[in-house]
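Student: take a look and give me a structure for this.
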Amino acid sequence: MKKRIISMGVLLVFSFGVTACGNDSSEKDTKNTASASDTKKEDAKNDGVVARQKYSLNWSDDWKGLKTGITDVSIAKMEKSAMDELGESGEGVIGVKFILNNTAKIDFNTYPDQATLLVDNQQVDASMMGSDSIGGEILAGAKKEGVVAFVIPKLKDVKSIKKLRLKWSANYETSNYEDDSTKDYDITLDLK
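Tutor: Predicted coordinates for the structure are as follows:
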């Protein structure tokens, strides 16, 4: 039940329009720009959202045929009562939309739904209960997409967040010990 409520909150945050796309890059520690879409307070109605900001991105990486993309980041400042209802202590939620596409002939394991986020000097882990189940094994030829949610302890203003740093890992099984079968993603997303 809790996962359903958090997922609904994240979906509400993502259900509002996007205006433009940013730059494309695929290197570790890459900075990317995004365009903002502001949703007015009156649009939030009674969903517990005080204010929200959505950014459209075009970040992507291709590691040995595991194509990973981030298309949207949504930030929502929540009413205390809404967070209490979710059983969370925090002032907001950040949702990051991932698209995973395995174009290789091997199976991968990837864990964006276990990512760590750094925002405004706050380090938070992904909310397993609030995130879509996109992590784990992704078979050759499979495609997955979903939102990874992060509960933010302190959030003054949704427009004050200008960048996010995300870390997660991916790997595949191999009997070749010289093969580089693990990748640690460490990316910075600029939000503008």
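Student: going forward, measure contacts and count neighbours with C-alpha atoms only.
Tutor: OK.
Student: any idea which helix or strand comes after the longest strand seen in the chain?
Tutor: Looking across the chain with DSSP state E, the single longest strand is strand 49-63. Next helix or strand after strand 49-63 toward the C-terminus (DSSP states H and E): strand 66-78.
Student: state the next helix or strand along the chain beyond that next one.
Tutor: Next along from strand 66-78, by DSSP H and E: helix 80-86.
Student: off-centre distance for that next one?
Tutor: Going by C-alpha atoms, centre = their mean, to the nearest Å, the spacing between the C-alpha centre of helix 80-86 and its chain's C-alpha centre is 21 Å.
Student: could you give the angle of whatever helix or strand comes next after it to strand 66-78?
Tutor: Per DSSP H and E, the first helix or strand lying C-terminal to helix 80-86 is strand 92-102. Here the directions of strand 92-102 and strand 66-78 differ by 170 degrees (axes from the mean of the first three to the mean of the last three C-alpha atoms, to 10 degrees).
Student: to compare with the earlier structure, here is another sequence to fold:
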Amino acid sequence: MKKIYILFVAAFVLILGACAESGVSTGGDGNSVESKNTGDKKGAPKKDDGSKLVDATAQTTEAAGLKVNLGEIKISEDRIAVGMNIENTTTDVLTFYPDMGGTVVIGDMQLDANFMYTEGSIGGEIQSGVKKDGVIVFLVSEGKTIDISAVKELKFIFGDVTTSDYMTSEPVNFTVPVQE
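Tutor: Presented below is the predicted three-dimensional model:
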């Protein structure tokens, strides 16, 4: 039994280590899980990793009474991380799972959200008046890479927002232009 416990703890530590901070702003207003990591623990600036940071804070929509706002988007060769903040403006409970069913399309490549790499709590049941934010990570399939300089736009399909009575279900989609 002790060996199983040790293996479980070791696996958990490895998983947490793989979920490094993305360095992406959610555009939240204070209840944020901002992971804006601009340097190491001593304050030295991080080395350029070749990624591209896109300000998508102007991107906003509302679906079934849920305000959805994008923050920053970080495009790397092996992943895309998108900051997001949401607010339930209704008196009902809404459900939304962008970190489990979300996809992003780049040219002819589709990436799926990986909830294991999500930072913060962005999906699930959202109670009336609640604000949430987080960073959703979309991983590239093994053996493939993103040509960062060739990305002109990102099409995000985050899934549907559904009311508690299941009578209303509205999609959340964004098309974000990527400037040179």
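Student: just to revisit the earlier point, what's the angle between the longest strand of the first structure and strand 66-78?
Tutor: Angle between the axes of strand 49-63 of the first structure and strand 66-78 is 170 degrees (criterion: the same axes, to 10 degrees).
Student: which other helices and strands does the helix or strand containing residue 8 of the second structure contact?
Tutor: For residue 8 of the second structure, the host element (DSSP H and E) is helix 2-18. Here helix 2-18 of the second structure touches no other helix or strand, going by 3 or more C-alpha pairs under 8 Å, 6 or more residues apart in numbering; DSSP states H and E.
Student: what comes up buried for it?
Tutor: Within helix 2-18 of the second structure, no residue counts as buried by 16 or more other C-alpha atoms under 10 Å.
Student: what of stretch 68-80 of the second structure?
Tutor: 68-80.
Student: same check on stretch 163-171 of the second structure?
Tutor: Of the residues in stretch 163-171 of the second structure, 163, 169, 170 count as buried by neighbour count, 16+ other C-alpha under 10 Å.
Student: what about it, how long is it end to end?
Tutor: 12 Å (C-alpha to C-alpha, to the nearest Å).
Student: hmm, back to that, and the longest strand of the first structure, what does it pack onto?
Tutor: When contacts are defined as 3+ C-alpha pairs under 8 Å, 6+ apart, strand 49-63 of the first structure packs onto helix 2-14, strand 31-32, strand 35-39, helix 41-44, strand 66-78.
Student: now with 7 Å?
Tutor: Packed against strand 49-63 of the first structure by the contact rule (3 or more C-alpha pairs under 7 Å, 6 or more residues apart in numbering; DSSP states H and E) you find strand 35-39, helix 41-44, strand 66-78.
Student: residue 94 of the second structure versus the most centrally placed residue in the second structure, what's the distance?
Tutor: For the second structure, the residue nearest the mean C-alpha position is residue 136 (1.5 Å; C-alpha atoms, centre = their mean). Distance from residue 136 of the second structure to residue 94 of the second structure, counting by C-alpha to C-alpha: 19 Å.
Student: hmm, back to that, now the helix holding residue 8 of the second structure: how far from the chain's centre is it?
Tutor: 25 Å.
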